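[1] Please find the sequence and the predicted model below.
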Amino acid sequence: MVTPHPTPEQQIRAEAAAWLSRLQGQQTPELTKKAFRVWFDEDEAHRNAFEAATEIWDILPGAVLLETSSEPSERPRHRRTAALIALAAAILAMIGIGYAWLTPQSTVYATTVGRQETIVLSDGSRVDLNSDSQITMFYNNRERRLRLDRGEAMFDVRKDPRRPFTVLSGDERVRALGTTFVVRRLPRATVVTLTHGRVEIARAQGMRQVAMAVLSPGERASITQRAGLVIDRPPIDIVTAWRNGEVIFEDANLMDAAREMNRYAGSKSVVVDASVANLRISGIFGIDELEQFAIAAATLHQLRIERQGGEIRLVPPMRQPVANKASERRAG
């Protein structure tokens, strides 16, 4: 029987059955395991429901056959998948939940390089996506969960005490309630900046969620595997300038500034020679003003601009030749 409007308890049991079926695969993807650990640690009700589902799984004859088959590697993949789904459906039937809740629904939003987009979610919350960014959204009547797959996004969260709002970025989890904050996902780091409200940051470690920090408005948390957690207070207008189509630099490293401008460029990019990488630059530029940025940096530090294909290279000035003393005497 399908329940049109399941209670929170029913939905938790359905989620537990769905997770159990996914985890029975011989080669469960690591991402699936991490997602399960997040769900499992999130609430004691999740853990209790999963334990109950596991007990039911163990007494089902099909589960025993599935796990003790002498030649599992020779079984066609689709037959194993069908068996897992059938077993999960059996668990759901035993606990009174319909099959329709086995498959979570997700929605993906993405922007290309140089484009930005504002998304108003069904609960009234708003997400501003920066250039070359993507989020995957999982909403139900118990929680609001979004995953930042790449790039940067600003979240303006509508308060709903019954449904926590969580943003996942790699192993980091940012939990908010009536809050505005920015999350940026880098190759080896996650950066969270809070503008209003309160957020809690945790990290997945094995089967546990380890609390890392609770941010106050104006604080920025930078999380890396090597350095751990670093909290500072940057100028908020610099962090959020991209929402107005601008990039603001305040005594920034020239190499880092060029990389930031390149986030919004398509076929062109600014390349900074290593010998001048540590020069500093300040200023306000439009996200589409790559050329103007290069010219301003070259003018400020007397650099040369060289062009090669789509690259705008900033290199040191040419050295003036030293006059030969003998030549100077002859000239005199």
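    That came through fine.
[2] Please make it C-alpha for all contacts and neighbour counts, starting now.
    Will do.
[3] Can you name the residues that contact residue 177?
    The contact partners of residue 177, by CA atoms under 8 Å, 6 or more residues apart in numbering, come to 157-161, 164-165, 197-199.
[4] can we see that at 7 Å?
    Contact analysis of residue 177 by CA atoms under 7 Å, 6 or more residues apart in numbering lists 157, 159, 164-165.
[5] Same check on residue 180?
    Applying CA under 7 Å, 6+ apart, the residues near residue 180 are 155-157, 194-197.
[6] which residue sits closest to it in space, ignoring its chain neighbours?
    residue 156 (4.4 Å; CA to CA, 6 or more residues apart in numbering).
[7] Now do the helices in this structure.
    For the chain, applying DSSP state H gives helices covering 8-23, 30-42, 44-59, 61-68, 77-95, 236-239, 254-262, 290-301, 325-331.
[8] Below is structure B, check it against A:
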Amino acid sequence: MPPKPQTESLVEAQASAWVARMYAQPDDAVRAEFLAWHDADARHAGAYLRAEAAWILLDRAQVLTHGSGLAGREVAAQLKRRKAERTRRYVLGGAMAASVAGAAAVGVTLLGRVTLETGHGELRNVPLEDRSMAAVNTDSRIDVAMKDDMRHVDLVKGEAWFQVAKNPDAPFVVTAGDIRVRAVGTAFSVRRHDGGADVLVTEGVVEAWSIKDPSRRVTLTAGAEAFVPAQDAIQSTHHPEEVERKLAWRDRQVMLNSTALSEAVAEFNRYNDREIIIADPALRSAELVGGFQVDQPESFVRAVQVALDVPVSIGEDRIIIGTVSAAR
């Protein structure tokens, strides 16, 4: 029997995977394997060109695709490299951090407290008085108070990541409404929600709890993430690569790894005034792999158009996926 013809979606997924492999310094064996695939079906050449165009749109990012395990592994490998680079970068401490953030941070000092705030789409890396580092995400505010026996940060809104300078005599405590996160010398992030907070740990150990139910406190180690609710059991998981993916904003990136289109769109909308709208509900669950700059929604949408073969319309104040026109 002749081989069963490949579906178009399978061809596109294979093409996306091949782009990832060919941009990862392939050896002669991989090149030979690629040429054999390329010449095996007339559709492969066109699919590869479309996938390569999507790659170029990503601007140093990984291929955007759906259903490609290899592309997902490429993204995971990039996350590991990013983590190593970031560790080397922050170990230098306050001097370098000051050069990055000194003129950029929006801060107000009042009665021994420092307020740091970002607008929509802004991100700040700010050295603190104790030589800790705070990376403040978009539309966020932190109030910082440093004392000899306690270092306190009130996350009023939004999200921030902290690399805490070690000082056993002065615990570092982040407050997010009813939620408390305590560390001595470690690195972690807190994202505030109405009903609790997300906590992600990149180094060391932290303790997290709600003041409404302190008996349910948990200890989280590096690579762990948890949602800490105001009044319920705390659910935690240990996925270091997922933690790094969710914290890609520190490098002004959105990283996707089998991420639903709806989640990816929500992430871009955190940083951009021009809203992305998914017009076709059937597209919301499409899974994507790739990486983008947070301030490049058009590149993301163009790549979605290629990968999912859907119409998009780019207007002045909104971008629509799945319809022909963005006109009001």
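    Done, it's in. This structure is a prediction, so every number in the text was calculated from the model and none was measured.
[9] before we move on, back to that, among the contacts of residue 177 of structure 1, which pair sits farthest apart?
    Using CA to CA, the contacts of residue 177 of structure 1 span at most 10.0 Å, a distance reached by 157 and 164.
[10] higher neighbour count, these two?
    residue 157 (21 against 16; other CA atoms under 10 Å).
[11] which position in structure 2 aligns with that one?
    Aligning on TM-score structural alignment places residue 157 of structure 1 opposite residue 164 in structure 2.
[12] give the contact list for that match.
    132-133, 185-187.
[13] thinking residue 97 of structure 2 is in contact with residue 127, fair?
    Yes. Counting by CA atoms under 7 Å, residue 97 of structure 2 touches residue 127, with 5.9 Å between them.
[14] so what's residue 195 of structure 1 up against?
    180-181, 217-218.
[15] cool, residue 183 of structure 1 as well?
    152-154, 191-193.
[16] now residue 133 of structure 2
    Residues counted as contacts of residue 133 of structure 2 (CA under 7 Å, 6+ apart) are 126-127, 162-164.
[17] What lines up with it in structure 1?
    In structure 1, the position corresponding to residue 133 of structure 2 is occupied by residue 126, as judged by TM-score structural alignment.
[18] now the strands: where do they sit in the stretch 151-300 of structure 2?
    151-157, 159-163, 172-176, 179-183, 187-193, 196-203, 205-210, 213-221, 224-229, 235-238, 253-260, 275-278, 287-293 (DSSP state E, counting those that start in this stretch).
[19] among these, which is nearest residue 138 of structure 2?
    Among the strands of the stretch 151-300 of structure 2, strand 159-163 sits nearest to residue 138 of structure 2 (CA to CA), with 7.5 Å.
[20] name the helices or strands packed onto the closest one?
    strand 133-136, strand 187-193 (3 or more CA pairs under 7 Å, 6 or more residues apart in numbering; DSSP states H and E).
[21] Could you dump those into a markdown table and include distance to residue 239 of structure 2?
    Output for these, formatted as a markdown table (distance: least, CA to CA, whole Å):
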| stretch | distance to residue 239 of structure 2 |
| --- | --- |
| strand 133-136 | 21 |
| strand 187-193 | 14 |
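[22] who wins for proximity to residue 89 of structure 2 among these?
    Nearest of those (CA to CA): strand 133-136, 11.6 Å.
[23] Show me which residues of the closest one are buried.
    133-136 (16 or more other CA atoms under 10 Å).
[24] Next, count neighbours for the alignment partner in structure 1 of residue 182 of structure 2.
    Using TM-score structural alignment, the equivalent of residue 182 of structure 2 in structure 1 is residue 175. Using other CA under 10 Å, residue 175 of structure 1 is surrounded by 19 other residues.
[25] For residue 175 of structure 1, which non-adjacent residue is spatially closest?
    residue 166 (4.4 Å).
[26] Please apply the same query to residue 39 of structure 2.
    residue 45 (7.7 Å).
[27] Next: residue 234 of structure 2.
    Nearest non-adjacent residue to residue 234 of structure 2 (CA to CA, 6+ apart): residue 228, at 5.2 Å.
[28] Residue 199 of structure 2 versus the one you found, what's the distance?
    Distance, residue 228 of structure 2 to residue 199 of structure 2, using CA to CA, to the nearest Å: 7 Å.
[29] for residue 130 of structure 2, same thing?
    Relative to residue 199 of structure 2, and taking CA to CA, residue 130 of structure 2 is found at 22 Å.
[30] And for residue 70 of structure 2?
    In terms of CA to CA, residue 70 of structure 2 sits 29 Å off from residue 199 of structure 2.
[31] With neighbour numbers in mind, choose between those two.
    Neighbours were counted for residue 70 of structure 2 and for residue 199 using other CA under 10 Å; residue 199 has more, 25 against 17.
[32] Trace the more buried one over to structure 1, please.
    Checking TM-score structural alignment: residue 199 of structure 2 goes with residue 192.
[33] What residues does residue 116 of structure 1 make contact with?
    Contacts of residue 116 of structure 1 (CA under 7 Å, 6+ apart): 129-131.
[34] quick one: what's aligned to it in structure 2?
    With TM-score structural alignment as the criterion, residue 116 of structure 1 matches residue 123.
[35] tell me which element residue 46 of structure 2 is part of?
    helix 42-57 (DSSP states H and E).
[36] and that helix, which stretch of structure 1?
    Helix 42-57 of structure 2 maps onto no residues of structure 1, going by TM-score structural alignment.
[37] Nice, that's everything, thank you.
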